[in-house]
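Colleague: sequence and predicted structure are below.
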Amino acid sequence: MNVPKASEKECIILTISGRVQGIGYRRSAQQKAESLGLTGWVANLENGDVRMVAEGTPDQVDALELWCRNSGPRMARIDRVEVVRQQASGVFVGFVIR
């Protein structure tokens, strides 16, 4: 199996606003990221948003962004998704909840 090099991967930083805390959003996001083969983390922010930092191939991070915009847990209500893309650092191992 060919594992992409860090230079072939990208990093996506997502800030998700709406009803995303207290409904299992982080756990669902972790499961989705792991199923896509991404590395990184997800955390609640003090203002009620959720932030995710994920690294993988462009197709993998695109799939995560699409999931954040259109899916999520059943009780979620997504009002806004802010996206920043940059080159992957390659520092993450697994995908964790912070």
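Modeller: Structure received. Keep in mind the model is a prediction, meaning the values are calculated, not measured.
Colleague: for the rest of this, base every contact and every neighbour count on C-alpha atoms.
Modeller: Noted.
Colleague: Asp59 versus Glu8, what's the distance?
Modeller: Using Cα to Cα, to the nearest Å, Glu8 is found at 11 Å from Asp59.
Colleague: now the strands: where do they sit in this protein?
Modeller: Secondary structure of the chain by DSSP state E: the strands cover 10-19, 39-44, 50-56, 77-87, 95-97.
Colleague: quick one: the fourth one to strand 10-19, angle?
Modeller: Orientation of strand 77-87 against strand 10-19 (axes from the mean of the first three to the mean of the last three Cα atoms, to 10 degrees) gives an angle of 160 degrees.
Colleague: take the one below as the second:
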Amino acid sequence: MGDVCKRAFVEGRVQGVWFRGSTQERARRLGIGGWARNLPDGRVEVLMCGSEEAVAKLEEWLHKGPPLAKVVNISIAEEVIAQKVLV
């Protein structure tokens, strides 16, 4: 399995319930890089990069989130990240 990057947009009660912090902790434990940020429309955007297995685990967790969150919709797309090749 190789590395992948995916971008998720999470909708529902996901701001003000420690969603970003919980996502960061979970990603760190899984060895995933990326970030999570609040959007002005109330969604949380998450970029996650790592092994296919680890990203799949975080993706699954995003559907529920931390205890106070209420996720109502999530959209996820694979991202193409350019890599610099040294010759």
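Modeller: Yep, that arrived. In this text the structure is predicted, and so the values were computed from the model without any measurement.
Colleague: what's the TM-score here?
Modeller: Once superposed, the chains reach a TM-score of 0.88 (TM-score structural alignment, normalised by the length of structure 2), with 84 aligned residues with a Cα RMSD of 1.8 Å.
Colleague: looking at the strands of structure 1, which is buried most?
Modeller: Of all the strands of structure 1, strand 50-56 has the most neighbours on average by mean count of other Cα atoms under 10 Å, namely a mean of 25.
Colleague: list the contacts of the most centrally placed residue in structure 2.
Modeller: Centrality entry for structure 2: nearest residue to the mean C-alpha point is Val46, 3.7 Å, by Cα atoms, centre = their mean. For Val46 of structure 2, the contacting residues are 7-10, 34-37, by Cα atoms under 8 Å, 6 or more residues apart in numbering.
Colleague: need the counterpart of Leu64 of structure 1 in structure 2.
Modeller: Using TM-score structural alignment, the partner of Leu64 of structure 1 in structure 2 is Leu58.
Colleague: surely that match meets Gln24?
Modeller: No. If you go by Cα atoms under 8 Å, Leu58 of structure 2 and Gln24 don't touch, sitting 10.0 Å apart.
Colleague: residue in structure 1 matching Glu45 of structure 2?
Modeller: Correspondence of Glu45 of structure 2 to structure 1, assessed by TM-score structural alignment: Arg51.
Colleague: which one is its match nearest to, not counting chain neighbours?
Modeller: Take Arg51 of structure 1 and drop its neighbours on the chain: the residue closest to it by Cα to Cα, 6 or more residues apart in numbering is Thr15, 4.5 Å away.
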